[in-house]
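Colleague: No letters, just coordinates:
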């Protein structure tokens, strides 16, 4: 078993997967680890719908058809204004890393569009884990925070078992499609999904490691002796 440091420092977002199926028992094991994530007042608002096979293919097809037809997105969380300033710079930086790894030139509109569509297809992963929370908590930001915590735990637990993931809100941009084919009840709010599977080692984008802000930039320490 890897140490916690090995998992956290070694994990990457995986966007290319083999076709090898993921056993249900392994996903259950991963979720059992993930739900040890901290939760405000132990509320545990999260739920998981794990989708594979034909239902997942129907979600891919529905997402793709609706996006190509220009159907407006219908994600069930607030997006806010587009990123600007340093947040936009970081977004552009990782996009440049990914396009560079894949050899996609800036002027290659066809391949850039194909890359975007991969996200709507949940990167062709064999498994999609749709993370939802109880609708009675809609508007409660703590519930969303808790879902973020459990999703982080999920991708790290998967990595510790040899599986790759990417947290993929593009995959739920057409939430009615996901809700229909995954059978998600109306009492749930769709927060995000996680594409999961065995990493395709030869897929160039899988080697991309995003830059992280150093501690000196991200953290302030108050009341410590210098």
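Modeller: Alright, I've got the coordinates. These numbers come from a predicted model, not from an experiment.
Colleague: okay, CA-based contacts and neighbour counts for the rest of this
Modeller: Fine.
Colleague: Report all helices and strands that the longest helix along the chain contacts.
Modeller: Ranked by residue count and defined by DSSP state H, the top helix of the chain is helix 141-160. The contact analysis (3 or more Cα pairs under 8 Å, 6 or more residues apart in numbering; DSSP states H and E) places helix 141-160 against helix 4-10, helix 24-34, strand 46-52, strand 127-134, strand 164-167, strand 188-197.
Colleague: and residue 150, what is it in contact with?
Modeller: Residue 150 is in contact with 34-38, 46, counting by Cα atoms under 8 Å, 6 or more residues apart in numbering.
Colleague: adding another structure so you can compare the two:
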């Protein structure tokens, strides 16, 4: 697929159908993501994927807590991040826009999120405990490359805090090593025909973020 089309296809999908993804396809997606750049070629990333019975157990435990309103406690940061004013404005624009777009269907978004987007695959990205900040950058590059690779294979994706909101649940059912820091989760699957997936999230005008000095 042409790269421009891959970029356009890679969008946040918030509701997946039940179609499975083969182990071979998952392996190919991760192998492609390994072409991501890395500081000093350190390649700090590790990938744990949950499917089948493991995923079902994770979803059941996650749903119970989410519906009970249990606060998340992700491992990467403590507390609520303080975003710069421009970022807060972007987030508020997105939130207002998607709620208006969904209308009466807006509450469904919370329910689908509690069900981890009904995804047939959850990908957990980790780096070693005590890694330098550069490794977080590397893992971000790896995660983006993974999602672009997935798009090239016709697989949709959704990176979300919700997926790593309760790290003890993830650790319990995936047996994630204690020396790994759980940083990010990405849902993979095929797009459900649902209005939840139709919101056209915008991007800041390039002129507002770009400076070129000659």
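Modeller: Perfect, thanks for sending it. Fair warning: this is a prediction, and the values are worked out from it, not measured in the lab.
Colleague: quick one: the most centrally placed residue in structure 2 from residue 165 of structure 2, how far?
Modeller: Geometric centre of structure 2, nearest residue: residue 159, 1.2 Å, by Cα atoms, centre = their mean. Distance from residue 159 of structure 2 to residue 165 of structure 2, counting by Cα to Cα, to the nearest Å: 12 Å.
Colleague: what range in structure 2 matches stretch 122-132 of structure 1?
Modeller: Residues 116-126 of structure 2 are matched to stretch 122-132 of structure 1 when aligned by TM-score structural alignment.
Colleague: Which parts of the matching stretch count as buried, going by neighbours?
Modeller: Residues of stretch 116-126 of structure 2 classed as buried: 116-126 (neighbour count, 16 or more other Cα atoms under 10 Å).
Colleague: Kindly report the same for stretch 43-56 of structure 2.
Modeller: For stretch 43-56 of structure 2, the neighbour count (16+ other Cα under 10 Å) marks 43-45, 49-51, 55 as buried.
Colleague: Look up the closest residue to residue 18 of structure 2, ignoring the ones flanking it.
Modeller: Excluding its sequence neighbours, the residue lying closest to residue 18 of structure 2 (Cα to Cα, 6 or more residues apart in numbering) is residue 120, at 6.2 Å.
Colleague: who touches the one you found in this structure?
Modeller: Neighbouring residues of residue 120 of structure 2 by Cα under 8 Å, 6+ apart: 16-21, 51-52, 55, 187-189.
Colleague: if I look at the closest residue in space to residue 114 of structure 2 that isn't next to it in sequence, how far off is residue 150 of structure 2?
Modeller: Excluding the flanking residues, the one nearest residue 114 of structure 2 by Cα to Cα, 6+ apart is residue 63, at 5.2 Å. The spacing between residue 63 of structure 2 and residue 150 of structure 2, counted by Cα to Cα, is 26 Å.
Colleague: Those two: which is more packed in?
Modeller: For residue 63 of structure 2 versus residue 150, the count of surrounding residues by other Cα atoms under 10 Å is larger for residue 150: 25 against 18.
Colleague: Trace the residue nearest to the centre of structure 2 over to structure 1, please.
Modeller: Correspondence of residue 159 of structure 2 to structure 1, assessed by TM-score structural alignment: residue 167.
Colleague: So its match sits against residue 194, correct?
Modeller: Yes: using Cα atoms under 8 Å, residue 167 of structure 1 is in contact with residue 194, at 4.5 Å.
Colleague: Show me whatever sits in contact with both of these two.
Modeller: Common neighbours of residue 167 of structure 1 and residue 194 (Cα under 8 Å, 6+ apart) are residue 151.
Colleague: which residues touch residue 210 of structure 1?
Modeller: residue 94.
Colleague: Per the alignment, it pairs with which residue of structure 2?
Modeller: Counting by TM-score structural alignment, residue 210 of structure 1 lines up with residue 201 in structure 2.
Colleague: Check how far the longest helix of structure 1 sits from its aligned residues in structure 2, on average.
Modeller: Compared with structure 2 after the fit, helix 141-160 of structure 1 shows a mean deviation of 0.7 Å (mean Cα distance after the TM-score superposition for structure 1).
Colleague: That helix to strand 127-134, inter-axis angle?
Modeller: Here helix 141-160 of structure 1 runs at an angle of 160 degrees relative to strand 127-134 (axes from the mean of the first three to the mean of the last three Cα atoms, to 10 degrees).
Colleague: buried stuff in helix 141-160 of structure 1?
Modeller: Within helix 141-160 of structure 1, the residues that qualify as buried are 142-144, 146-151, 153-160, counting by 16+ other Cα under 10 Å.
Colleague: Next: stretch 30-37 of structure 2.
Modeller: Buried-residue list, stretch 30-37 of structure 2, by 16+ other Cα under 10 Å: 30, 32-34, 36-37.
Colleague: gap between the two ends of it?
Modeller: End-to-end distance of stretch 30-37 of structure 2: 14 Å, with Cα to Cα as the criterion.
Colleague: Find me the equivalent region of it in structure 1.
Modeller: Counting by TM-score structural alignment, stretch 30-37 of structure 2 pairs with residues 31-38 of structure 1.
Colleague: any idea how far the matching stretch is from the chain center?
Modeller: Here the centre of stretch 31-38 of structure 1 is set off from its chain's centre by 16 Å, with Cα atoms, centre = their mean, to the nearest Å.
Colleague: neighbouring contacts of it?
Modeller: Identification of contacts with stretch 31-38 of structure 1 by Cα under 8 Å, 6+ apart yields 146, 149-154, 157.
Colleague: could you redo the last one with a cut-off of 7 Å?
Modeller: Outside stretch 31-38 of structure 1, the residues within contact range by Cα atoms under 7 Å, 6 or more residues apart in numbering are 149-150, 153-154, 157.
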